[in-house]
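S.K.: sequence first, then the predicted structure:
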Amino acid sequence: MKTVKFAIAALSLVTSVSFAQSISATAATIDDAEAQIAQQARQADASYKITEAFNGNQVHMTAELQK
């Protein structure tokens, strides 16, 4: 029985990990970077969660796609 529970837990983890994809964008403003992230998410037919944004000379933004 423990083996079955472990297998179910392992498959649940693999399933959720397999749908996550990291994407990034670079732009002059935060709004432009997020627009690029949103466009990439639409093309992948997925939602997104911004995981990082850095503002130096340009904005670099990273997000995770979720299906």
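M.R.: Here it is on my side, so go on. On a predicted model such as this, the values are computed, not experimentally measured, just so you know.
S.K.: okay, CA-based contacts and neighbour counts for the rest of this
M.R.: Fine.
S.K.: the strands in this protein, which residues?
M.R.: 21-27, 47-55, 59-66 (DSSP state E).
S.K.: now the shortest one, how far from the centre of its chain.
M.R.: What it means is strand 21-27. 9 Å (C-alpha atoms, centre = their mean, to the nearest Å).
S.K.: use this one as the comparison:
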Amino acid sequence: MKTLLITTLVMGFFSVNTASVAQEINHADGKQKIGVVSASNAYTLDELSDVLSRKADGEGATSFKILSTTGNNRLHGVAEIYK
């Protein structure tokens, strides 16, 4: 019973945590730009997108749009963030 309660609490924390992460968008129609974030040293585009999402979330954004990515072995990216 105690294990079930702990498991439920942990899973609830993760679902709440992922719900607050900024979402990647393709168009900024109707959104207010609040700044720009960047990230470096990612090995994959998915990893780069995840880091940019967390940084956007940390700045209070609800969404972000990746503007550019560069690099060969390690990637760097820049994204606009929106509310």
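M.R.: Good, I have the coordinates. Note that the structure is a prediction, hence the values are computed from the model and not measured.
S.K.: any idea what the TM-score comes out to?
M.R.: TM-score for the superposed chains, counting by TM-score structural alignment, normalised by the length of the first structure: 0.64, backed by 50 aligned residues with a C-alpha RMSD of 1.5 Å.
S.K.: quick one on the thing from earlier: out of the strands of the first structure, deepest packed?
M.R.: Highest mean neighbour count of the strands of the first structure: strand 59-66, a mean of 20 (counted as mean count of other C-alpha atoms under 10 Å).
S.K.: which part of the second structure matches that one?
M.R.: Under TM-score structural alignment, strand 59-66 of the first structure corresponds to residues 75-82 of the second structure.
S.K.: one more: stretch 37-45 of the first structure?
M.R.: Residue span in the second structure matched to stretch 37-45 of the first structure, by TM-score structural alignment: 52-60.
S.K.: so which bits of the helix ranked longest in the first structure are buried?
M.R.: As assigned by DSSP state H, the longest helix anywhere in the first structure is helix 2-18. Neighbour counts over helix 2-18 of the first structure (16 or more other C-alpha atoms under 10 Å) mark no residue as buried.
S.K.: can you give me the angle it makes with strand 59-66?
M.R.: 140 degrees (axes from the mean of the first three to the mean of the last three C-alpha atoms, to 10 degrees).
S.K.: count of neighbours near the residue nearest to residue 57 of the first structure when sequence neighbours are not counted?
M.R.: Excluding its sequence neighbours, the residue lying closest to residue 57 of the first structure (C-alpha to C-alpha, 6 or more residues apart in numbering) is residue 28, at 7.8 Å. Neighbour count for residue 28 of the first structure, taken as other C-alpha atoms under 10 Å: 13.
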